[in-house]
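Colleague: Sharing a model prediction with you, sequence too.
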Amino acid sequence: MTVRNLHIIKASGEKDVFSVEKVKASLRKSGADEEVISDILSNLEDELYDGISTKEIYNRAFNLLKKRNRSFASRYKLKNAIYELGPTGFPFEKFIASILKHSGFKVEVGKIVQGICVTHELDVIARKDKEKNLFECKFHTEPGKACDVKIPLYIHSRFRDIQNFLDKNHPGTPAFKGWLVTNTRFTEDARKYGKCVGLNLLSWDFPKGNALKDRIDHTGLYPITVSTLLSAREKQFLLSRDVVLCKELIDDKFYLDHLGISEGRKSRILKEMEMLCKVS
């Protein structure tokens, strides 16, 4: 059996045919050149077997890439790095807020807003000029768990309650834009519902070309959890102090001193962060 006829098990539990092109594409996005990609695939293909999971393929490709270039490996692990923001979901909200802040928005996190029926705690409010955006974040800790239609139905009802309050008590107030953001994927029905009611959806791979993964790659606003040099304990320490982005650690490098990190290791960590923040 050739690798092109291998069946793999996706995170959702579904079977699929192994795609060399998908692995190549993900390695290219990390910044790896064709020579490195060819070398990794050559090593990887010797280790594949029918029924291997996508997680195992990722782990093997990641380890091979890390031996060649740590900054490329960091970009390659972006999806898993976002899962590392868990398990509560609050660091994910702070991550979304940090991306918006560094994109020119004034942001508020966890603010209570009045609706016509009840009050609502909103994950993120983002303002720029006269534009106002309300964001609700749905964080999943399990790869393969999609955001189904029940979530946008619920979020849209909350936004309608807030808008009804504004229409009744502050007539003439410009309408806000409502957003639902998830770190996984939306089902087809969830996407259809969002489009139908005007609820903006943002997920790992949607909308195509401007999805969460695309926005991070284009802006260089990577979470600190992509680092291959920081330990899990060090990442949690930084997250607890609202240092969510690699860019923020570069600006607030004194946190590394609080962790007792040696000058040599500190220099390597900051170099890794600077490489990640470069936008091609």
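Modeller: Cool, the structure landed.
Colleague: all contacts plus neighbour counts: C-alpha atoms, from now on.
Modeller: Fine.
Colleague: ok, now which ones touch the nearest residue in space to Val113 that is not next to it in sequence?
Modeller: Using C-alpha to C-alpha, 6 or more residues apart in numbering and skipping residues adjacent in sequence, the residue nearest Val113 is His120, 5.2 Å away. Contact analysis of His120 by C-alpha atoms under 8 Å, 6 or more residues apart in numbering lists 112-114, 158.
Colleague: From those, list the buried ones, please.
Modeller: Arg158 (16 or more other C-alpha atoms under 10 Å).
Colleague: With secondary structure added, can I get the contacts of His120 in CSV?
Modeller: Shown next, in CSV, are the contacts of His120 (DSSP: H, G, I helix; E, B strand; the rest coil):
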residue, secondary structure
Ile112, strand
Val113, strand
Gln114, strand
Arg158, helix
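Colleague: Pasting the second one now:
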Amino acid sequence: MQNTELDIIKSSGEKVKFSFSKLRNSLLKSGADKKTMKYVLDEMRNELYQGISTREIYNRAFALLKQVKSVYASKYKLKNAIYELGPTGFPFEKYVGRILTSQGYEVSFNQTVLGKCVKHEIDVIAIKNNTRNLIECKFHSEEGRNCDVKVPLYIHARFNDIKNQKKTSYHESGWVVTNTRFTEDAVQYARCVGLKLISWNYPEDNSLKHLIDKSQLYPLTVSTLLSNKEKEFLLKREIVLGSDLLKNEYLLDHLGISDSRKSRILSEFKILCTITKVDGN
């Protein structure tokens, strides 16, 4: 069957045409070399069928990459690794803050800001070049839950109340950051009122994925070697990035992890950034 004839089902239930070129690009961005990419594509070519879900395609590609080299699988699972930062959403806020800190922003979390009418708790405040960016983080722990127009409507009303208070020397800007997607209406409204939106794939040149690749700050949850319970233990101790773990590797001893496994886990994160720098992705 030609891939142009193959319908696949997205997590939202939408039916779309399968694209080998998109799969090829995602494999290349994992750091996989051309030999590995060809191996995965050849294997999957014989396993695809009409109506296969994007989840099944992802799981199979992930398993094949892991067979070759775990660090390829780690980078390939980046989007899913963000979902694993839940369920409270606070690790996601910390993660967004760390990315912005790497870009030169002065960042603070969960600050109460006085509005003209009421007080507001802001997830992340990022200051740079005399602009105070008030950021609301909308985290979803599963695919298919997109942010509709009600989200920017609500957030814009809150930010307007803060701006109308007029007791700051900063120029102020409102942002909404999500790990999923915004609907077309949400994007249209935000453009109209001047609200900045950042989602997994929007805007194209400044999306969450683009910012992660640019900063090379990968979440702890990309690890293919840590168990879910081990990740949860570390996240509760505010170990959000792989680099955090490299600086606090003693926490792996607290988990009773053997020296040989500990070495593999730390090596996984060290290699991840090395591959990123080499392949330019």
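Modeller: Received, thanks. Just so you know, these numbers come straight off a predicted model, no measurement behind them.
Colleague: which two of the contacts of His120 of structure 1 lie the greatest distance from each other?
Modeller: Ile112 and Arg158 (12.3 Å; C-alpha to C-alpha).
Colleague: one step back: which stretch of helix or strand covers the residue nearest to Val113 of structure 1?
Modeller: Using DSSP states H and E, His120 of structure 1 falls within strand 119-128.
Colleague: what's the mean distance for that strand versus structure 2?
Modeller: For strand 119-128 of structure 1, the mean distance to aligned residues of structure 2 following superposition is 1.2 Å (mean C-alpha distance after the TM-score superposition for structure 1).
Colleague: I would like the range of structure 2 that aligns with that strand, please.
Modeller: The aligned range for strand 119-128 of structure 1 in structure 2 is 119-128, by TM-score structural alignment.
Colleague: What's the local residue count around the closest residue to Ile112 of structure 1 other than its chain neighbours?
Modeller: The shortest distance from Ile112 of structure 1 to any non-neighbouring residue, by C-alpha to C-alpha, 6+ apart, is to Glu121 (4.3 Å). Neighbour count for Glu121 of structure 1, taken as other C-alpha atoms under 10 Å: 13.
Colleague: OK, contacts around the counterpart of Ile82 of structure 2 in structure 1?
Modeller: Using TM-score structural alignment as the criterion, the counterpart of Ile82 of structure 2 in structure 1 is Ile82. The contact partners of Ile82 of structure 1, by C-alpha under 8 Å, 6+ apart, come to 92, 183, 223, 225-226.
Colleague: what's the answer for Lys77 of structure 2, then?
Modeller: Shown in contact with Lys77 of structure 2 (C-alpha under 8 Å, 6+ apart): 62, 222.
Colleague: Over to Ala146 of structure 1?
Modeller: Here Ala146 of structure 1 is in contact with 184-187 (C-alpha under 8 Å, 6+ apart).
Colleague: In ChimeraX, how would I select the buried members of those residues?
Modeller: Buried members of these, defined by 16+ other C-alpha under 10 Å, are picked up in ChimeraX with:
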select :184,185,186
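Colleague: mind listing the strands for structure 2?
Modeller: Secondary structure of structure 2 (DSSP state E): strands at 7-9, 15-17, 52-53, 106-114, 119-128, 131-138, 171-178, 196-198.
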